[in-house]
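> Just to be clear, the model below is a prediction. Sequence and coordinates:
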Amino acid sequence: MSQPSFHQTAAGRRIAYHRLGGQGGGVVFLGGFRSDMEGTKAQHLAAWAKARRAPFLRFDYSGHGASSGAFLDGAISDWADDACEAISALTEGPQILVGSSMGGWISLLVAQAMPEKVAGIIGIAAAPDFTEDMWAAFDAEQRAQLLREGVVNLPSDYSDEPYAITRRLIEDGRNSLVLQSPLPLTVPVRFLQGTADTDVPVSVALRLLEHATGPDIRLTLVKGADHRFSTPDCLDLVAQTLEELLG
């Protein structure tokens, strides 16, 4: 595995990234909450881009993977800023953003902040406003603990270790909500969603589809696919969708 390069942000965060050169439209992968750029989807798209000779960027948000910072210190606005800075500094021209889970939310924030850099969006089990959904799902004891101690631990379906949710994550997320105000998307948008996803249920995808406005927005449901969306068929669908948008 090759060593990443690093980009220093205006806030002093050191963002790890891998970048492939190429011809034609570029692609940027935006990972999920607690994920990194070495995951299955990111690696699959890197191999796809290399074979197609397409420009491709993948990176780790601060507090994730090989980037600087502690995960618990970060929040949505930090990671959206990381994405905007990485895309501005490390890509040329408009990009197709492929956002997985939280990365789907981040991609929508990037499209709002710098529309001139976005040629299209693919959301894989996109999780817009998930921090507010977390808060709504907390019971009274969890809410009290979060407000009192600044952190609450939740069980994880992907690890034996619980994962911590900070008060800052919840409160900062409220400054970045995209489902509480108009969400115009003028570029082609493709949402890919598994029907067996227990982390981001189909209802979230349907709400996002209904809320967003634009001339070319589509939702594809894959029966039986879970939140990972990493089976060979799911990965092929992501690549096929990219091919369509790059056309």
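Thanks, I have the structure now. Here the structure is a predicted model, which is why all the values come from computation and not from measurement.
> From here on, just use CA atoms for contacts and neighbour counts.
OK.
> show me what contacts the most centrally placed residue in the chain?
The centre of the chain sits closest to Gly103, judged by Cα atoms, centre = their mean, with a distance of 0.5 Å. Shown in contact with Gly103 (Cα atoms under 8 Å, 6 or more residues apart in numbering): Leu30, Gly31, Gly32, Phe33, Gly123, Ala126, Ala127.
> dropping in the other structure now:
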Amino acid sequence: MTEFLEGPQGRRIAYNRVEGAGPGVLFLGGFKSDMQGTKAVFLEEWARATGRNFLRFDYSGHGESDGPFEEGAIGDWLADAQAVLSALTEGPQILVGSSMGGWISLLLARAMPERVAGLVTIAAAPDFTERGFWAEFSDLERAKLLREGRILRPSDYGEPYVITRRLIEEGRAHLVMEAPLPLSFPVRFLQGTADRDVPASWATDLLGHAQGLDMRLLLVKGADHRFSTPECLGLIGEAVEELLERI
């Protein structure tokens, strides 16, 4: 059953929660995704089957949460995640971040390390507004974005993405690949080699950049960005269970 949290700046944040044993698992979805996605639902079913506390939610402008998507940026969605972690969970949590959720989870770990027991990322996209969108724009596209404040970018998942000037510029305040990134808890990075949205090289870059004593990267040959085949979902569950055993 969907519930709502009064989030930052009065935005209502939609969430689903499963009560169970701790440490809990918090799922953080991707850019223009929502908590009804395959991976989020799979983890909720896993949590019910194992008696584990679990929470999934929609960032503002996503899914059932308040606000226009185009007005959002990384800092807004990070604030949503911080509000959810603070108000709706107790004690350290295992964060599972998919795509943009991988970036958000790294920002959470940097801002609230005492609330993170472990981290699993799936096709993590840290700094994607800069390393992905801005880096791939032509000079003409960059000029149009700066002049008009928005630009359309094709998507493999439906309607084109609206990329705003604020999304790009505000994202620069939240980069994680240009400063030390200590992760003092067990970490598992999952990445498909056939991902057309997040290059596998980003995963190896992240592994090399982050600092921690218990950190592994699993590359899955042929897996795409969705990482949602039965085999891939099984790997997500195994990664979470391994962290729970270590904790």
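In hand now; what should we look at? Keep in mind that this is a model prediction, so the values were computed, not measured.
> is it true that Trp134 of structure 2 touches Arg142?
Yes: with contact defined as Cα atoms under 8 Å, Trp134 of structure 2 and Arg142 form a contacting pair (7.4 Å).
> circling back to that earlier point, with neighbour count as extra columns, can I get the contacts of Gly103 of structure 1 in TSV?
Shown next, in TSV, are the contacts of Gly103 of structure 1 (neighbours: other Cα atoms under 10 Å):
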residue	neighbour count
Leu30	30
Gly31	28
Gly32	24
Phe33	17
Gly123	28
Ala126	29
Ala127	25
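> how about the residues you listed, which pair is most distant?
Comparing all pairs in the contacts of Gly103 of structure 1 by Cα to Cα, the longest separation belongs to Phe33 and Gly123, at 14.0 Å.
> longest helix anywhere in structure 2?
helix 230-246 (DSSP state H).
> gap between it and the chain center?
17 Å (Cα atoms, centre = their mean, to the nearest Å).
> Which neighbouring elements make contact with that helix?
helix 38-50, strand 116-122, strand 187-192 (3 or more Cα pairs under 8 Å, 6 or more residues apart in numbering; DSSP states H and E).
> Out of those, which is the most enclosed?
strand 116-122 (a mean of 26; mean count of other Cα atoms under 10 Å).
> so the very next helix or strand once past that one matches what in structure 1?
Next helix or strand after strand 116-122 of structure 2 toward the C-terminus (DSSP states H and E): helix 128. Matched against structure 1 by TM-score structural alignment, helix 128 of structure 2 falls on residues 130.
> who's in contact with that stretch?
Applying Cα under 8 Å, 6+ apart, the set of residues contacting stretch 130 of structure 1 is Met102.
> again with stretch 158-175 of structure 2
Outside stretch 158-175 of structure 2, the residues that touch it by Cα under 8 Å, 6+ apart are 70, 72-75, 107, 126-127, 129-130, 134, 145-146, 149-155.
> Now, of these, which are buried?
72-75, 107, 126-127, 129-130, 134, 145-146, 150-151 (16 or more other Cα atoms under 10 Å).
> My reading is that Arg58 of structure 1 lies in a strand. Confirm?
Yes: under DSSP: H, G, I helix; E, B strand; the rest coil, Arg58 of structure 1 falls within a strand.
> and it, what pairs with it in structure 2?
Taking TM-score structural alignment, Arg58 of structure 1 has Arg56 as its aligned residue in structure 2.
> Excluding chain neighbours, what is closest to that match?
Distance criterion Cα to Cα, 6 or more residues apart in numbering; nearest residue to Arg56 of structure 2, sequence neighbours excluded, is Phe27 at 5.0 Å.
> so which strand or helix has the residue mapped onto that neighbour from structure 1?
With TM-score structural alignment defining the correspondence, Phe27 of structure 2 maps onto Phe29 in structure 1. Using DSSP H and E, Phe29 of structure 1 maps to strand 26-30.
> Fine by me, thanks again.
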